[in-house]
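> With the sequence up front, the predicted model follows.
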Amino acid sequence: MASSTCARGTDIKEGHPRDAKWRVLAAVSTGAFLASLDSSIVNISLPTLVRVFDAGFVRVQWVVLAYMVTVVSLILPLGRIGDILGKKNIYLGGFIVFTAGSALCGTGASLSGLIAFRVIQGVGASMIMALGFAIVTEAFPAQERGRAIGILSALCAAAIALGPVLGGVCIEALSWPWIFRVNVPLGIIGCAMVHGYVPGDTVKKGESFGGSGAVSLSAALVFLFVGITWGQVHGYTPLTALAVGVGFVFSSAVFITSENRAVQPLIDVSLFSDRQFTLNLVTGFIAFVAYAGMVLLLPFYLEEVAGYPTRRAGLLMAVVPVSLGVMSPLSGALSDRFGSRLVTTAGLCVSLGAYFAASSLDGGTSVPGLVARLVALGAGMGLFMSPNNSAIMGSVARDRLGIASGLLTAARTLGQAMGAAGVGAFWAFRVSVYSGRTPAVSSADICGFHDTFMGLFFLTAGGIVVGLLGCAPHRGTSDAPARQGAQR
């Protein structure tokens, strides 16, 4: 009954104008756009920062990693805090913190200061990213939710595509601090939009927030993430591996113990009793592991194997998020009409074909052939992502939307991190194997790409199998009420 209540109660409060839900979407989209833009605009500045601060890449890369580690560590705790203290309060606070962090990053401080300010930015981005889907889900009725989430996903994809282009313009025409300063005016406008357009929600008195669970979960994720990145850069010594492993296991054990003892745990385990919620979450994680791994390797293929200059490689890379952004709103509307299961499966099948086609890439692949593969990759994720997100958010009760939104974002972020680390390591391993068989470096690279992209093909096939385990039919995001009606 909780899900039915949720589906019936998703409209904006009575008394608001008819277009209030679209104003909410506009306000939330501004935050999602900024957070997504900042996840991609900084990458292109790394070579410049190496020269400006006269530092090695190993240290400069923490300008990116500090942001990512902060986001992935805080997503789940902030989802729970949003359920308790009110989603609007946390979302607006995130806007303020993110804008302040952007202004601090734009001061052009030392490298250590920039990394510290990126942590502040990451805290604000976590508050924004943890609750965006939840606020939109509450604002829109079930029959329109897929379209709204599709628009939100499209804007995020557009921001990711715009990031490298805008970053390059800022660095060449102005200076590197402007890649952060551009956030400030948009952040101020966004704060005003959230304050004026997003309706307030009830603060839950008497509910507690498990601080020990939040800290231990964040610590476990930090140990995992730092362990992966440290191993890639420095390699593992027995002592390092032991320290990271013990830290991760200990933090995880503390988290599990805290959650078992908590009256109101950070993660509502009952959410996973819903088959559709669990399977869609796992499928989304698998899809993002494969997608992130592919996106990580594409620049190496374009520049080192195909021989494209960096600027042209960047333009070709933009084909993927543009294709994803174009397809996302369409997939949301299709899921509202035909159901999420059919559309998500179709998206994964398109991705499956894209990975298989990518396994045949070599140094002589034509530009049209390359673009066709990149369009398919983006279109597949665009078809999959919005309906899958909508199905996840539509299967939980209203008072658990915050933590569900946090779980959704955490699954996506962890998938991206694991894809970047795991797929990159697999490709490097295969290249090292082939390097002993052929003297040509490019040939070893190509063979490594072939093996890796076929690995992504099989990983995505596994995702399709997991998704099809949810045999119950879906109708957009009103799945839970439909299932209950069928049971009655």
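Here it is on my side, so go on.
> From here on, just use CA atoms for contacts and neighbour counts.
Noted.
> What are the contacting residues of stretch 128-135?
24, 28-29, 31-32, 35, 75-76, 78-79, 82, 87-88, 90-92, 94-95, 149, 393, 401-406, 409 (CA atoms under 8 Å, 6 or more residues apart in numbering).
> okay, now the one to match up with it:
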Amino acid sequence: MNAPSTLATRLLTERPRPRGIASRRYAHWLAVGTVCLGAFLGQLTASITALVYPALQRHFGTGFAAVEWVALAYLLVLVALLAPVGRLSDLVGRKTVYLGGFALFGLASLGAGFAGNLGTLVACRAVQAVGGAMMQANSVALVARGVPEHAMRRALGIQAAAQGLGLALGPSLGGLLVEHASWRWVFWINVPVALVGLLAGWFLLPRTHRPDAGPDARPVPRPLPRPRGAARPDPEDGRFDLAGLLLLAGSTTALLLALSTASGLPLPGWAVAALLLASVLSGLGLVRQERRAARPILAPGLVNTPGVRPGLAVSLIGYLLLFCPLVLGPVLFAEAGLSTGRAALVITVLPAAFAVAATAGGVLLPRGWSDVARCRFGAALAGAGLLGWALLPAAGAPALAAAVPLLVAGFGLGLLLPANNALVMRAIPAECSAVGGGMVNMARSLGTALGTALPVLGVHLAGPVPAGRGVLLALAAVAALAVLLTRPVRRR
């Protein structure tokens, strides 16, 4: 009778690191390295998937609008689960949830590679996103808690470099696997990385939860800023805003389904209007729910803090600008006659430049530049690169010609996004930093989802080359909007 509960207790009880590891002076850097494996894996998955779309279309005999759900299913589940997984981690321990994320991610990746139809593949990607949320919701907290205060900035920079490496490696690795092996290896490649991360985390991550420490060991967080009329939360109230979560998931899913239906997904014509209406109504319901909830998942009080709302909008725009070219590029290069491998190498220029600029781009800028100046310059540079790509002639040598504007756009985005994140976190009170970081992650995931869906819509409506130019011109205009939205904020 007690065997299942005993097994569950053992699985949910965090084990400390071996004494021989915990006593080392560099033990915290071993923990940071383990977190970097999860950061690398998450961004590798995000950037490698775009290269598999044409192969999936041929294998399953379906359209672009259907195969894009291999990415959208992952992103939608990730957006919906970041907040509740963070709450779960506070209850059972960040190490436990993080290791469970590695295990679930690896198993779902194995299943995705064996998928016999597109529906099974999309379902495996949704399960994979659950594991991704378990890792992503805990990564920053594990780094911040696992290193000394004086090493935190350096540790977070190393984590950002791991994310940039995964983002940069994804397109070229995906192109090589699709061209020389099979699309299935795009998912199977995650399995050994997840296994290494699981073993490393078990031995190298410190314990983050002690159920025997008693309630006095758990610090009571300060209440979040509340909008007018909102209920006052009880610090010991463990309830979760389930209604807000369902409304958020319903609004984003309906919007992306509407875009997919307009992009050629085989649903009735009236479904677009119905889905758009459902998205708007769910969004309005979400705003009302979040204003009334004692513990809202979107924290309207923080969103209304000066500087936070435009900062979240710029974060969404930045990832929209980053992922639109990753989805659009393979289509344009295939139309120009490039092989999958060559196209992948050209596309890699964008995330590679992003990774370099995000980690070391500040060295090339004037020393006195503020984060606001970096944001505006980065957004302008990204817009210039995308505009330059849009104005290229369709004929000629597309590989060499497109590499230069992709390099410029990627470098600009690498300057924009870290500086914008610093502005957002500076505007948020220190005691609310975890919630603020979660909102930044949501904005990033929504921007990635829109960056996946909008190019597919454009290609369906206008064809690859005209749509490519139209989408790129629109992205350049959106980059200009990011310049206008960036503004100084006061430290809180």
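Structure's in. What do you need? All figures in this text were calculated on a predicted structure; none of them were measured in a lab.
> quick one on the thing from earlier: just the contacts of stretch 128-135 of structure 1: which are in strands?
Residues of the contacts of stretch 128-135 of structure 1 located in strands (DSSP state E): none.
> neighbours around I21 of structure 2, how many?
Counted with other CA atoms under 10 Å, residues neighbouring I21 of structure 2 total 16.
> tell me the helices in the stretch 301-450 of structure 1, going along the chain?
Along the stretch 301-450 of structure 1, counting by DSSP state H, counting those that start in this stretch, helices occupy 310-317, 319-338, 340-358, 367-393, 401-418, 424-435, 441-468.
> CSV for those, including mean neighbour count?
CSV is the format used below for these (neighbours: other CA atoms under 10 Å):
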stretch, mean neighbour count
helix 310-317, 16
helix 319-338, 24
helix 340-358, 23
helix 367-393, 25
helix 401-418, 25
helix 424-435, 18
helix 441-468, 20
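> So E335 of structure 2 sits against G463, correct?
No: using CA atoms under 8 Å, E335 of structure 2 is not in contact with G463; the gap is 10.1 Å.
> was I right about A125 of structure 1 contacting L37?
No: using CA under 8 Å, A125 of structure 1 is not in contact with L37; the gap is 10.7 Å.
> When these two are compared, which one has more neighbours?
Per other CA under 10 Å, whichever of A125 of structure 1 and L37 has more neighbours is A125, with 32 against 25.
> Please list all residues in contact with the more buried one.
A125 of structure 1 neighbours (CA under 8 Å, 6+ apart): A35, V71, G94, F95, F98.
> repeat for L316 of structure 2
Counted by CA under 8 Å, 6+ apart, L316 of structure 2 has contacts A443, R444, S445, L446, G447, T448.
> And the corresponding residue of structure 1 for it, how close does it get to Y308 of structure 1?
When structure 1 is aligned by TM-score structural alignment, L316 of structure 2 is paired with F285. Using CA to CA, to the nearest Å, F285 of structure 1 is found at 31 Å from Y308 of structure 1.
> A318 is in contact with L298 of structure 1, correct?
No: using CA under 8 Å, L298 of structure 1 is not in contact with A318; the gap is 11.1 Å.
> the more surrounded of these two?
In this view L298 of structure 1 and A318 are compared by other CA under 10 Å, and A318 has more residues nearby, 22 against 18.
> I figured F187 of structure 2 was touching A115, is that so?
No: the criterion here is CA under 8 Å, and F187 of structure 2 misses it with A115 at 10.3 Å.
> more crowded one of those two?
F187 (22 against 16).
> so where is the helix or strand containing that one in structure 1?
Assigning secondary structure by DSSP states H and E places F187 of structure 2 in helix 185-188. The alignment of helix 185-188 of structure 2 onto structure 1 (TM-score structural alignment) spans residues 178-181.
> Quick check: the matching stretch compared with structure 2, mean distance?
Superposing on structure 2 and averaging over aligned pairs (mean CA distance after the TM-score superposition for structure 1), stretch 178-181 of structure 1 comes out at 2.8 Å.
> Show me what that stretch is in contact with.
If you take CA under 8 Å, 6+ apart as the criterion, stretch 178-181 of structure 1 is touched by I41, V42, S102, A103, C105, G106, L166, G167, C170, I171.
> What's the match for the fifth one in structure 2?
Under the alignment by TM-score structural alignment, C105 of structure 1 pairs with A112 in structure 2.
> contacting residues around that match?
By CA under 8 Å, 6+ apart, the contact list for A112 of structure 2 reads T120, L121, V122, C124, R125, R184, F187, W188.
> For the aligned partner of the fourth one in structure 1, grab the count of nearby residues.
Meaning C124 of structure 2. Correspondence of C124 of structure 2 to structure 1, assessed by TM-score structural alignment: F117. Counted by other CA under 10 Å, the residues lying close to F117 of structure 1 total 25.
> In this structure F117 of structure 1 contacts G101, no?
Yes: the criterion here is CA under 8 Å, and F117 of structure 1 meets it with G101 at 5.7 Å.
> Tell me how far Q264 of structure 1 lies from G213 of structure 1.
11 Å.
> ok, the two, which is more surrounded?
More crowded of Q264 of structure 1 and G213, by other CA under 10 Å: G213, with 25 against 14.
> name the element the more buried one belongs to?
Taking DSSP H and E as the criterion, G213 of structure 1 maps to helix 211-234.
> buried residues in whichever helix or strand comes after that helix?
Using DSSP H and E, the next helix or strand after helix 211-234 of structure 1 towards the C-terminus is helix 238-261. In terms of neighbour count (16 or more other CA atoms under 10 Å), helix 238-261 of structure 1 has its buried residues at V244, G245, G247, F248, S251, S252, V254, F255, I256, S258, E259.
> mean distance, helix 238-261 of structure 1 to its aligned residues in structure 2?
Mean deviation for helix 238-261 of structure 1: 3.2 Å (mean CA distance after the TM-score superposition for structure 1).
> got the angle for that helix vs helix 211-234?
Using axes from the mean of the first three to the mean of the last three CA atoms, to 10 degrees, the inter-axis angle of helix 238-261 of structure 1 relative to helix 211-234 is 160 degrees.
> next one: helix 238-261 of structure 1 to chain centre, how far?
Distance of helix 238-261 of structure 1 from the chain centroid (CA atoms, centre = their mean, to the nearest Å) equals 25 Å.
> counting contacts, what elements does that helix pack onto?
Secondary-structure packing of helix 238-261 of structure 1 (3 or more CA pairs under 8 Å, 6 or more residues apart in numbering; DSSP states H and E): helix 211-234.
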